[in-house]
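Student: Give the three-dimensional model of this entry:
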Amino acid sequence: MQYQISNQPVAGVQASCIVVTLDQSGKLSDAANAIDQASGGFIQARIDARDIEGKTAQTLLLPAVAGIGAERVLLVGTGKETLKSADAVKILNAIASATSGYSGNVALALAHLATDTLPAAWWAEQIAQAYGNALYKYTETKGKKDDAAEKRQPDSLTWLGDDVSAAFSKGEAIALGVAYAKELGNLPPNICTPSYLAAEAVKLGAAGALDVTILDEEELEKLGAGAFVSVAKGSSEPGKMIVMKYQGAADKNAAPHMILGKGITFDTGGISLKPGLNMDEMKYDMCGAASVLGTMKALLELKPAINVIGMITSAENMPAGHASKPGDVVTTLSGKTVEILNTDAEGRLVLCDAMTYGINNFKPASLVDIATLTGACMAALGRVNSGLFTTDETLAGELQNAAAYSGDKVWRLPLEDDYQELLDSNFADMANIGGPLAGATTAACFLSRFTEGTPWAHLDIAGTAWNSGGKAKGSTGRPVPLLVNYLLAK
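Tutor: Modelled structure (predicted):
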């Protein structure tokens, strides 16, 4: 999609649709008032008829009106109070949903909504993402495709106001990354295997400035990554560890910032088998990996002057005669031993060896892992906030700031030493679960033992990576917006 900036009089703007606003008191924005006057009071007549009340994100589509250049007018409510970011996003999503099916140009008279808290650049960035969400549609494994319907979408967006071109570019890059992460998450697990994710990383590398390395299961076993292998060996699909190196900084040797995604492309629970109900959704257990690929895609579009390592640790967790059993003890790449009390706590096993590999080989300035790790986090935070765990206050602040700006929310959960004893084992250095209480925290405690002093944070996205049930079912692409904003601030 193309993005344009214009300062021409609103009534004369040529567009398939122009978007203007009113608040809940019925007050029209200056742009809406200009159109109302040029059309002989057409908008005010609709307000007087109570066709629209101006509630937050309420919309009313009006047909072509004599006296204005646009073919349609979308009237959007902004509510009755100063807009918070969550309400602003609702408004932008409503606009994108209402106009994404029109070809031609959509003009946006929204500059008056900008504030010190939500500047014009923020609005432009978010509207680009809103259109990305509105236009995304999964079709890959559907037999009948309506090509004509897919092609019907805006050719361009015109922002009526000051130049926000850079913000549009950033928002579009994030939207591309989100759509990519959604697509990977939504693919069925017989297609999106560890080998598929590895091939996607190679494609990204070929298309942009990425150096990609793939370590297979056999290599990792030789290296001593016993925790990873304990998960991967139960499947006929070979496990992979994927490393993507982006070097955008002037100093190519500057310590990189690492993001590491859990990529369990299907999780049966292994020998500790999950219940059958909704098990199909365990294809989403690789959404951490998808978010890393989506973030790297966005970085290739934006080309920031930083060094980033994107890592994915990927396997299937399956029951088999040679799969790990509860009670097994395995030796991690770090040399620490783990008693596997539950084979369904596999994500931390593949992540810990990847953390050790990444820290030993790249000496990162920071490490953030992203994982659909625990149902306990979902139970605590639902589908609104991702769980944030770290003892590094600087890193916590950076991630919280990125979350607040992007609207990709996080909530910080405890990571205190008092919880570590729940992982005690009589037969190994630690167990892979800590019992029925504080499950999200004990999972983070487990990972913390493999950080080796590196500034580290853990994002548990079990509740936010996908939506369940009905028409809403599907990957969300989170936390790509959070990760991109976090890395761009480095």
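Student: going forward, measure contacts between C-alpha atoms and count neighbours the same way
Tutor: Noted.
Student: which ones are touching Thr313?
Tutor: 239-242, 260-264, 289, 350-351, 354 (CA atoms under 8 Å, 6 or more residues apart in numbering).
Student: Same list (these) but as JSON lines, adding secondary structure.
Tutor: JSON lines is the format used below for those (DSSP: H, G, I helix; E, B strand; the rest coil):
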{"residue": "Gly239", "secondary structure": "coil"}
{"residue": "Lys240", "secondary structure": "strand"}
{"residue": "Met241", "secondary structure": "strand"}
{"residue": "Ile242", "secondary structure": "strand"}
{"residue": "Leu260", "secondary structure": "strand"}
{"residue": "Gly261", "secondary structure": "strand"}
{"residue": "Lys262", "secondary structure": "strand"}
{"residue": "Gly263", "secondary structure": "strand"}
{"residue": "Ile264", "secondary structure": "strand"}
{"residue": "Ala289", "secondary structure": "helix"}
{"residue": "Val350", "secondary structure": "helix"}
{"residue": "Leu351", "secondary structure": "helix"}
{"residue": "Ala354", "secondary structure": "helix"}
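Student: ok, which pair from those is furthest apart?
Tutor: Using CA to CA, the two most remote members of the contacts of Thr313 are Gly239 and Leu260, lying 15.6 Å apart.
Student: I'd like the structure of this one too, to check against the first:
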Amino acid sequence: MSLIQNTASSDAVKAFASSDIQAIIDHFGTDSAAYINHASENSFSGWIQIPSSGRYHLARILKNKGENYEHVEAARRAGAALAGWLNAHHEAAVQIEGEFAAAIAEGCALRNYKFTELFSDSEKKKNKLVSIFLPSCTKEDFEEVSVRVEATCIARDLVNTPVLQLNAEKLAYTAKQLGEECGFHVEIFNKKKIESLKMGGLLGVNKGSIDPPTFSIMEYKPDNARNKKPIILVGKGVVYDTGGLSLKPSTAMDTMKSDMGGAAAVIGTMVAVSKAKLDVHVIGLVPATDNRPGLNAITPGDVITMYDGTTVEVMNTDAEGRLILADALHYAKKFNPKLVIDLATLTGAAARAIGTQGIVAMGTAEKKVFDHLSDSGKSVYERLAIFPFWKEYSDMLKSDIADMKNIGGPEAGAITAGKFLEHFTDYPYVHFDIAGPAFLSAADGYRTKGATGVGVRILFDYLKNKA
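Tutor: Next comes the predicted model:
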């Protein structure tokens, strides 16, 4: 049974939220008025009521301050607080009504997420909350929030799963299984096929691993698709990153199962788009491997030949994500795409620049594309920080012995990584560096500790609006 349901429940905790205080008084009766008056009119907007005990839980949502998307985000964060309260009080169900019901439910459901699969008794580790009822929500809002939450949690599961349980092959076949369940087609290239295509970036990174690489092509193409040319999503699928021979410090390696956050976001988005039956043609590409220093691993100074024939001097083997993405971006040309968006936990520079609060974005697509993506980012609060993409940054990638090198130096690292990827494109292109928000060391509202599933919600909103 789905966590979020569009039915009513007589025995669930009741929650009500609205920007109109009078509506709350009308809903609960005048006996509540005295308690309402203790709250500031500019910050109050919701009640949580436990009918059996008469206890109340106050949900605070900004009122008459800021833009509408900030109100909705405040509602999500109120929902996250609600989830914490419900689980702390061993409540199994909540019924949410009012103007911000869908947003509160989204925050509640995302905060309720836990990765419990690897506990010896996973049932004991699960949260108490198992049902969120939205009886007054419109069918459209209910379906949207349900799909968005489910797809985000799928992406979180993928990122939170260690490489021992999720190598490149398992990632590819998990995508295939999801495609069969949700209605999108998946083709998987094995190592032999990748070698026949001469994808030198993906094969180069894989040289240090005992596990073979994979390249997954996911496609959702409904008969009524509005776009004649597909929108392509490309996700970095480094299922574990040691840094290769440019070995990371052990403390920096602890969370590197998260280096396939871009791949997880693409897979999650394909799930959301297909389950919502959007009338848009979308293709997802995921090159996948781990990056290890074993076997015949490439060394700093080696030159590899990419899928498009470009020779690259590998100055740092820990700048591996751009190598596998480059092959995928060149492969995307065969589809003559309308737009290509890649997502990658690519650079520490992006995380240092803006922290965990947003996505670093750049590219060659038209301004209106970035405007629409920014609107979607605000809507779901996965906001974009758009970086410059001036041609001079490409000069920092010049090599003395090859066509280009894979790093640009200590300055503008996030941008030079994007410029490296741009070399392999000839279509409208957007690069999302999600290194900051993809994996958190502590919970932040409805963004749980560990994987956040960032990228799914902004892409689904963007594609929904295109549809």
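Student: hang on, the earlier thing: most surrounded residue in the contacts of Thr313 of the first structure?
Tutor: For the contacts of Thr313 of the first structure, counting by other CA atoms under 10 Å, the largest number of neighbours falls to Gly263: 36 neighbours.
Student: related to what we said a few turns ago, please tabulate the contacts of Thr313 of the first structure in CSV, including the columns distance to Thr59 of the first structure.
Tutor: Formatted as CSV, the contacts of Thr313 of the first structure follow (distance: CA to CA, whole Å):
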residue, distance to Thr59 of the first structure
Gly239, 49
Lys240, 48
Met241, 47
Ile242, 45
Leu260, 41
Gly261, 39
Lys262, 40
Gly263, 40
Ile264, 41
Ala289, 37
Val350, 47
Leu351, 46
Ala354, 48
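Student: From the residues you listed, pick the one nearest Ala444 of the first structure.
Tutor: Closest approach to Ala444 of the first structure among the contacts of Thr313 of the first structure (CA to CA): Leu351, at 10.9 Å.
Student: residues contacting that closest one?
Tutor: Leu351 of the first structure is in contact with Phe228, Leu260, Gly261, Lys262, Thr313, Leu447, counting by CA under 8 Å, 6+ apart.
Student: Closest to Tyr102 of the first structure out of those?
Tutor: Tyr102 of the first structure has its nearest neighbour among those in Gly261, at 36.8 Å by CA to CA.
Student: which residue in the second structure lines up with that closest one?
Tutor: The equivalent of Gly261 of the first structure in the second structure is Gly235 (alignment by TM-score structural alignment).
Student: can you tell me which residues contact that match?
Tutor: By CA under 8 Å, 6+ apart, the neighbours of Gly235 of the second structure are 260-266, 284-287, 325, 342-344.
Student: tally of neighbours for whatever residue of the second structure lines up with Gly276 of the first structure?
Tutor: If you follow Gly276 of the first structure across to the second structure using TM-score structural alignment, you land on Ser250. Neighbour count of Ser250 of the second structure, defined by other CA under 10 Å: 9.
Student: burial measure for the closest residue in space to Ile4 of the second structure that isn't next to it in sequence, as a count.
Tutor: In space, and not counting its chain neighbours, Ile4 of the second structure is closest to Ile132: 4.7 Å by CA to CA, 6 or more residues apart in numbering. Ile132 of the second structure has 26 neighbours, counted by other CA under 10 Å.
Student: mean shift between the helix or strand where Ile132 of the second structure lies and the first structure?
Tutor: Assessed by DSSP states H and E, Ile132 of the second structure sits inside strand 131-133. When the first structure is overlaid, strand 131-133 of the second structure sits 3.1 Å from its aligned residues on average, using mean CA distance after the TM-score superposition for the first structure.
Student: hey, where'd the helices end up in the stretch 301-450 of the second structure?
Tutor: Using DSSP state H, counting those that start in this stretch, the helices of the stretch 301-450 of the second structure run over 321-331, 348-354, 367-380, 413-422.
Student: and the equivalent of Met315 of the second structure over in the first structure, what is it in contact with?
Tutor: The equivalent of Met315 of the second structure in the first structure is Leu341 (alignment by TM-score structural alignment). Leu341 of the first structure makes contact with Pro326, Gly327, Asp328, Ala431, Asn432, Ile433 under the criterion CA under 8 Å, 6+ apart.
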